[in-house]
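Asks: Here is my input; please provide its structure:
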Amino acid sequence: METTYRTGSYYGDNSTNHIWETHDEGTLVAELYVSTDRHEIMNIEVTEAYRGEGHARHLYETADAQMGIYHAPAAHRSEEGNAFAEAVGGDTVAPYPCDCTGCDTQED
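Replies: Okay, the predicted model is just below:
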């Protein structure tokens, strides 16, 4: 397994993110996207065949050790993302103004 780092967009959305990837003999195993401005986790994905082997945790720990990263606010997480945040622990990004549907439904 090889873990690499680069910057790039999130699937062509013209944003700039920190990106860590794990490859197994050229096959993409897992990828972690972190915003450059808040160091907020934007997405973490593991190829189905490799799930449950600790690849997401490895990328999280690698990125956190390199620059310190934060989980997205609970309203921004998928069910799986919330489970991941609870499993690995760590800090959630500081609150910031947001008008997304999830944040509009959160109680103050």
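Asks: use CA for all of it now, contacts and neighbours both
Replies: Noted.
Asks: and residue 18, what does it touch?
Replies: By CA atoms under 8 Å, 6 or more residues apart in numbering, the contact list for residue 18 reads 5, 6, 7, 8, 33, 34, 35, 36.
Asks: got a list of what the closest residue to it other than its chain neighbours touches?
Replies: Once flanking residues are discounted, residue 18 sits nearest to residue 7: 4.6 Å by CA to CA, 6 or more residues apart in numbering. Contacts for residue 7 were tallied using CA under 8 Å, 6+ apart; they are 16, 17, 18, 19.
Asks: Now the second one, please; I'll put the structures next to each other:
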Amino acid sequence: MLTITARIGDYYGDGSSNHIWATRDSDGALIAELYVSTDRREIMNIWVDEDHRGEGHARQLYETATDQMDVFHAPVAHRTPEGNAFAEAVGGETVTPYPCDCYACDTMED
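Replies: I've put the predicted structure just below:
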């Protein structure tokens, strides 16, 4: 039996605030996590244990989260190839553009 829990916590170790949904098995072992920023409701990370990839855990967490609030995909420049494939597979809106000085955004303007 799988359990999905929700909490608010830090992802980056910098004190940031994120909604966190997690899937655990009946032994309490972590299977998957979804981190969504509390300010923009932007997906910051989705992680699934290697042994459980392809089983729909990321989609299940995304659907659980979107049943509870608006959740937005990160800008394309911020996505990994896997994150982009996930965004395309599940659909949904991308976060409204915001000022960003990361390397990916800086190189897009050049």
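Asks: thinking again about what came up before, three-state assignment of the residue nearest to residue 18 of structure 1?
Replies: Here residue 7 of structure 1 is recorded as strand under DSSP: H, G, I helix; E, B strand; the rest coil.
Asks: Read off where the longest helix seen in structure 1 ends up in structure 2.
Replies: If you go by DSSP state H, structure 1 has its longest helix at helix 55-67. Using TM-score structural alignment, helix 55-67 of structure 1 lines up with residues 57-69 of structure 2.
Asks: What of stretch 81-89 of structure 1?
Replies: Taken onto structure 2 by TM-score structural alignment, stretch 81-89 of structure 1 occupies residues 83-91 there.
Asks: can you pull out the strands in structure 1?
Replies: Assigned by DSSP state E, the strands in structure 1 fall at 2-8, 17-24, 27-35, 41-46.
Asks: Redo those as a markdown table? Include distance to residue 96 of structure 1.
Replies: Output for those, formatted as a markdown table (distance: least, CA to CA, whole Å):
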| stretch | distance to residue 96 of structure 1 |
| --- | --- |
| strand 2-8 | 23 |
| strand 17-24 | 18 |
| strand 27-35 | 14 |
| strand 41-46 | 14 |
